[in-house]
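[1] sequence? don't have it. structure:
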């Protein structure tokens, strides 16, 4: 069944927080994308604003029900980045 891979909060005042043709399949589990910190290596549909801020307003990757394994599969890259940042700050 794997129900842990999908969560939806229709009571959220921002639901859905991205434009979608399939709100019934909109996954809120990764409300804040755990891959944001990977910058241009996140694999999502992002762009940088004129001021250089990464904007994910057009990205649905973490909100697609079937992408759970893809997202969690990249968490090792996030952990490597965390370790690198820790060692850089010593």
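    Good, I have the coordinates. Keep in mind the model is a prediction, meaning the values are calculated, not measured. Numbers count the residues shown, from 1 in each chain.
[2] From here on, just use CA atoms for contacts and neighbour counts.
    OK.
[3] can you pull out the strands in this protein?
    47-48, 54-55 (DSSP state E).
[4] List the contacts of the most centrally placed residue in the chain.
    Centroid-nearest residue in the chain, with C-alpha atoms, centre = their mean: residue 33, separated by 2.5 Å. Contacts for residue 33 were tallied using C-alpha atoms under 8 Å, 6 or more residues apart in numbering; they are residue 62.
[5] before we go on, here's another structure to hold up against the first:
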């Protein structure tokens, strides 16, 4: 079975690559906006918080690595849990 759905590279994008990379052939644009951002310090990426408390992901390549599709999809349950309304 083909797994082409796990990788998309948009080299004609005016922002490509949006993060520093030494391997633009394997730069995955599928998660252009990282779905793990909302997980704060539980995302698993290389981020830092600015002095004003904003999460800065500019040094993170986690969602853009070809092999990280399954990792990101595996975190969706955590994303759902943070959006649940608890009584």
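    Alright, I've got the coordinates. Since the model is a prediction, treat every value here as computed from it, not as a measurement.
[6] quick one: TM-score?
    Between these two chains, after superposing, the TM-score reads 0.95 (TM-score structural alignment, normalised by the length of the second structure); 86 aligned residues with a C-alpha RMSD of 1.0 Å.
[7] So what does the residue nearest to the centre of the first structure match up with in the second structure?
    Using TM-score structural alignment, the partner of residue 33 of the first structure in the second structure is residue 34.
[8] gap between that match and residue 14 of the second structure?
    18 Å (C-alpha to C-alpha, to the nearest Å).
[9] So which residues of the first structure form helices?
    Assigned by DSSP state H, the first structure shows helices spanning 68-73, 75-88.
[10] The shortest one maps to which residues in the second structure?
    When the second structure is aligned by TM-score structural alignment, the counterpart of helix 68-73 of the first structure is residues 69-74.
[11] check the fit of the matching stretch onto the first structure and give the mean distance.
    If you overlay the two and look at stretch 69-74 of the second structure, the average distance to its match in the first structure is 0.4 Å (mean C-alpha distance after the TM-score superposition for the first structure).
[12] I figured residue 47 of the second structure was touching residue 61, is that so?
    No. Counting by C-alpha atoms under 8 Å, residue 47 of the second structure does not reach residue 61; the two are 9.6 Å apart.
[13] Name the residues of stretch 65-84 of the second structure that come out as buried.
    65, 66, 68, 69, 72, 75, 79 (16 or more other C-alpha atoms under 10 Å).
[14] Make TSV from those and add distance to residue 27 of the second structure to it.
    Shown next, in TSV, are these (distance: C-alpha to C-alpha, whole Å):
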residue	distance to residue 27 of the second structure
65	6
66	6
68	11
69	12
72	15
75	20
79	24
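[15] Closest one to residue 38 of the second structure out of the residues you listed, please.
    For those, the minimum distance to residue 38 of the second structure (C-alpha to C-alpha) is 7.1 Å, reached by residue 79.
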